[in-house]
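[1] Have a look; sequence and predicted model below, questions after that.
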Amino acid sequence: MYAMVLIGSRQYKVIEGQDILVDKISKNVGEEVVLENVLMVQKDDGTVFGNPVIKNAKIIAQVTKQTRGPKIISFKRRRKKGYKKTRGHREYLTNLKINKIQVG
């Protein structure tokens, strides 16, 4: 069984027992997170689609790590003027372990 879930502004395909890396969620390591924006669930007996979300469906996950992504470098310059500007940026990320997918 797998599900499509909306976390922040992105959609993720999740399976029970899977680890996923998502945008930062303000929870401590070890805490449970209940994700209620379930868009689709594929079960053995068929597929359930939401309009836009499935009522009474939720995904229970656990925060395993708070981390940061790779450094993204932004660079701009003006030719012939010697002007250069470099900026770096790292996103804050949360690692989730999917424990259970509940429907109904």
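    That came through fine. Numbering: from 1, shown residues only.

[2] Every contact and neighbour count from this point should use C-alpha atoms.
    Fine.

[3] what's next to stretch 83-91, contact-wise?
    Contacts with stretch 83-91, where a contact means Cα atoms under 8 Å, 6 or more residues apart in numbering, come from 23, 68-78.

[4] next, the one to line up against it:
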Amino acid sequence: MIVEKGRWYEVNRLEAAPGSTIRLGRVLAHKANGDIRFGTPYLEDVAVHAKVLDHMQGEKITVFKYKPKKHYRRTNGHRQQLTRFMVTEVLEGQEAGEAPVAVVDENPAAATEEAA
């Protein structure tokens, strides 16, 4: 997703408490002063810092399944768990390496496999 300083975004639930600061370090591309840089796959010297505003649920969707001619009908609903955060700053260079309170790993399954 494309992020800008001062805007809020909703993503799938992150493991961070409301009010805490998170660091999103997996930046694919960065544009500053007309210069566009792309990572291979990520830019190591660019990081996004954000403040977690709230945890919430998304809109309810209806899941309906049935089997024709068998009188089998089931209706379920689902609400996705979401986290809303506001981007406080986009850091570049030496400043990007300084981590705030919480660092969010966007792929927790890979982290557990590496630890094992």
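    Now that the structure is in, tell me what you want to look at. Please read all numbers here as calculations on a predicted model, not as lab measurements.

[5] What does the superposition give as a TM-score?
    The TM-score (TM-score structural alignment, normalised by the length of structure 1) is 0.85; 93 aligned residues with a Cα RMSD of 0.9 Å.

[6] filter the contacts of stretch 83-91 of structure 1 to the buried ones?
    Neighbour-count burial within those applies to residue 23; the criterion is 16 or more other Cα atoms under 10 Å.

[7] so stretch 40-55 of structure 2 corresponds to what in structure 1?
    Residues 51-66 of structure 1 are where stretch 40-55 of structure 2 aligns, taking TM-score structural alignment as the criterion.

[8] What of stretch 5-22 of structure 2?
    Across structure 1, the stretch matching stretch 5-22 of structure 2 (TM-score structural alignment) is residues 16-33.

[9] in the matching stretch, what counts as buried?
    Along stretch 16-33 of structure 1, the positions that meet the burial threshold by neighbour count (16+ other Cα under 10 Å) are 16, 19-20, 22-25, 32-33.

[10] Pull the most distant pair out of those.
    Using Cα to Cα, the buried residues of stretch 16-33 of structure 1 reach their maximum pairwise distance at 16 and 24, which is 20.6 Å.

[11] Quick check: the residue nearest to residue 4 of structure 1 when sequence neighbours are not counted vs residue 88 of structure 1, distance?
    Across the structure, with Cα to Cα, 6 or more residues apart in numbering as the measure, the residue nearest residue 4 of structure 1 apart from its sequence neighbours is residue 13 (4.5 Å). With the distance defined as Cα to Cα, to the nearest Å, residue 13 of structure 1 ends up 30 Å from residue 88 of structure 1.

[12] If you count surrounding residues, which of the two has more?
    Under the criterion of other Cα atoms under 10 Å, the comparison of residue 13 of structure 1 against residue 88 puts residue 13 first, with 14 against 10.
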